[in-house]
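Undergrad: give me a 3D structure for the following:
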Amino acid sequence: MKRVMFVCKKNSARSQMAEGFAKTLGKGKIEVVSSGLEASQVREEAIATMKEIGIDITDQHSKPLGDFKAEDFDVVISLCGCGVNLPNDWVLREVFQDWQLDDPAEQPEIFPRVR
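TA: Below you'll find the predicted structure:
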């Protein structure tokens, strides 16, 4: 089974929502984890925004990227354009994507759009 890592700056919103979507849509097909360049706390707005569409992320926790090994993942997706700050072993995985998603922490009204 393919393993997917979503990475963001603080693992508090974008990557948490992505993890929730991927776990729901890829259930039984992929394994999904999210992390941040640094750990934080999952934002209440992210939890509420996902709950609006029936996805519960209340049991997810913010985790630092340093807790994981790049070789354990097939796909790495950066959600904040932070790929330039990732160690090379993460960027050189089988599939690496660096998506530029706006940070809803700076503009809480855009949580639904970023979701």
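Undergrad: rest of the way, CA atoms for contacts and neighbours
TA: Fine.
Undergrad: please identify which helix or strand holds the most centrally placed residue in the chain.
TA: Computing the C-alpha centroid of the chain and ranking residues by C-alpha atoms, centre = their mean puts S15 first, at 2.0 Å. For S15, the host element (DSSP states H and E) is helix 14-25.
Undergrad: check which helices and strands that helix is in contact with.
TA: Contacts defined by 3 or more C-alpha pairs under 8 Å, 6 or more residues apart in numbering; DSSP states H and E place helix 14-25 against strand 2-8, strand 30-36, helix 44-51.
Undergrad: at 6 Å what do you get?
TA: The contact analysis (3 or more C-alpha pairs under 6 Å, 6 or more residues apart in numbering; DSSP states H and E) places helix 14-25 against strand 2-8.
Undergrad: how far out from the middle of the chain is the strand it packs on?
TA: Centroid displacement of strand 2-8 relative to its chain, using C-alpha atoms, centre = their mean, to the nearest Å, is 7 Å.
Undergrad: repeat for stretch 10-29
TA: The chain centroid and the centroid of stretch 10-29 are separated by 6 Å, computed with C-alpha atoms, centre = their mean.
Undergrad: and M1, how many neighbours?
TA: 8 (other C-alpha atoms under 10 Å).
Undergrad: rewinding a little: list the buried residues for the helix holding S15?
TA: R14, S15, Q16, M17, A18, E19, G20, F21, A22, K23 (16 or more other C-alpha atoms under 10 Å).
Undergrad: please give the structure of this sequence too, so both can be compared:
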Amino acid sequence: MKNILVLCTGNSARSQMAHGYLQHFAGERAQVYSAGVAPHGVNPLAIQVMGEDGIDISHHTSNHADEYTSLPLDYVITVCDNAREQCPFFPSTAKKVHQSFTDPSHAPGDDRLAQFRAVRDEIKAYSQQFIEENVTSQAAHA
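TA: Purely as a prediction, here's the structure:
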């Protein structure tokens, strides 16, 4: 089983959505975690748009990246440039992957829900491809 950690700045939207989709696509083949370098709670709009696609992240918590430094990780995925720059040191052989997504919480009020949906869809496509390439195909070759 692979251990995957997704990082962003606040662990409120992008990393939470990626956490939900990566776990969904990986199933029992991976354990997914998410954290931030400055966590500030799960964004209600992230919960809403994920629920619209059948993924429940309402039970997720917003955690600090330091909580996972001793976990044996296979992958650390940063989903924003700030988290990549501030990524804490993980004393492991974890492969570091960076895929930046626009922060939907910075969209103007009238466009915020549409931006959350657009970023959700980008994260969904990325997550499915990531699992296929890094978890599913490796499991077939193991």
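Undergrad: I'd guessed the residue nearest to the centre of structure 1 sits against F6; true?
TA: Yes: here S15 of structure 1 lies in contact with F6, judged by C-alpha atoms under 6 Å, at a distance of 5.5 Å.
Undergrad: list residues touching both of those two?
TA: Common contacts of S15 of structure 1 and F6, defined by C-alpha atoms under 6 Å, 6 or more residues apart in numbering, comprise S34.
Undergrad: show me the contacts for whatever residue of structure 1 lines up with H98 of structure 2.
TA: Taking TM-score structural alignment, H98 of structure 2 has D98 as its aligned residue in structure 1. Going by C-alpha under 6 Å, 6+ apart, D98 of structure 1 touches I77, S78, G81, G83.
Undergrad: quick one on the thing from earlier: list the contacts for the residue nearest to the centre of structure 1?
TA: Contacts for S15 of structure 1 (C-alpha under 6 Å, 6+ apart) come out as F6, V7, C8, S34.
Undergrad: Q97 of structure 1 now?
TA: Each residue near Q97 of structure 1 by C-alpha under 6 Å, 6+ apart is listed here: I77.
Undergrad: if we use 7 Å, what do you get?
TA: By C-alpha atoms under 7 Å, 6 or more residues apart in numbering, the residues touching Q97 of structure 1 are V76, I77, S78.
Undergrad: same check, this time on Q128 of structure 2
TA: L22, F25.
Undergrad: picking up where we left off before, neighbour-wise, which one of the contacts of S15 of structure 1 leads?
TA: Highest neighbour count within the contacts of S15 of structure 1: V7, with 32 neighbours (other C-alpha under 10 Å).
Undergrad: correct me, but that residue touches S35?
TA: Yes: assessed by C-alpha atoms under 7 Å, V7 of structure 1 is found in contact with S35 at 5.1 Å.
Undergrad: count the neighbours of the spatially closest residue to L79 of structure 1 that is not a sequence neighbour for me.
TA: Using C-alpha to C-alpha, 6 or more residues apart in numbering and skipping residues adjacent in sequence, the residue nearest L79 of structure 1 is W99, 4.8 Å away. Residues lying near W99 of structure 1 (other C-alpha under 10 Å) number 14.
Undergrad: give the contact list for W99 of structure 1.
TA: Applying C-alpha under 7 Å, 6+ apart to W99 of structure 1 gives the contacts S78, L79, C80, G81.
Undergrad: out of these, who's nearest V114 of structure 1?
TA: Distance to V114 of structure 1, by C-alpha to C-alpha, is smallest for L79 among these, at 10.3 Å.
Undergrad: gap between the closest one and I57 of structure 1?
TA: 18 Å (C-alpha to C-alpha, to the nearest Å).
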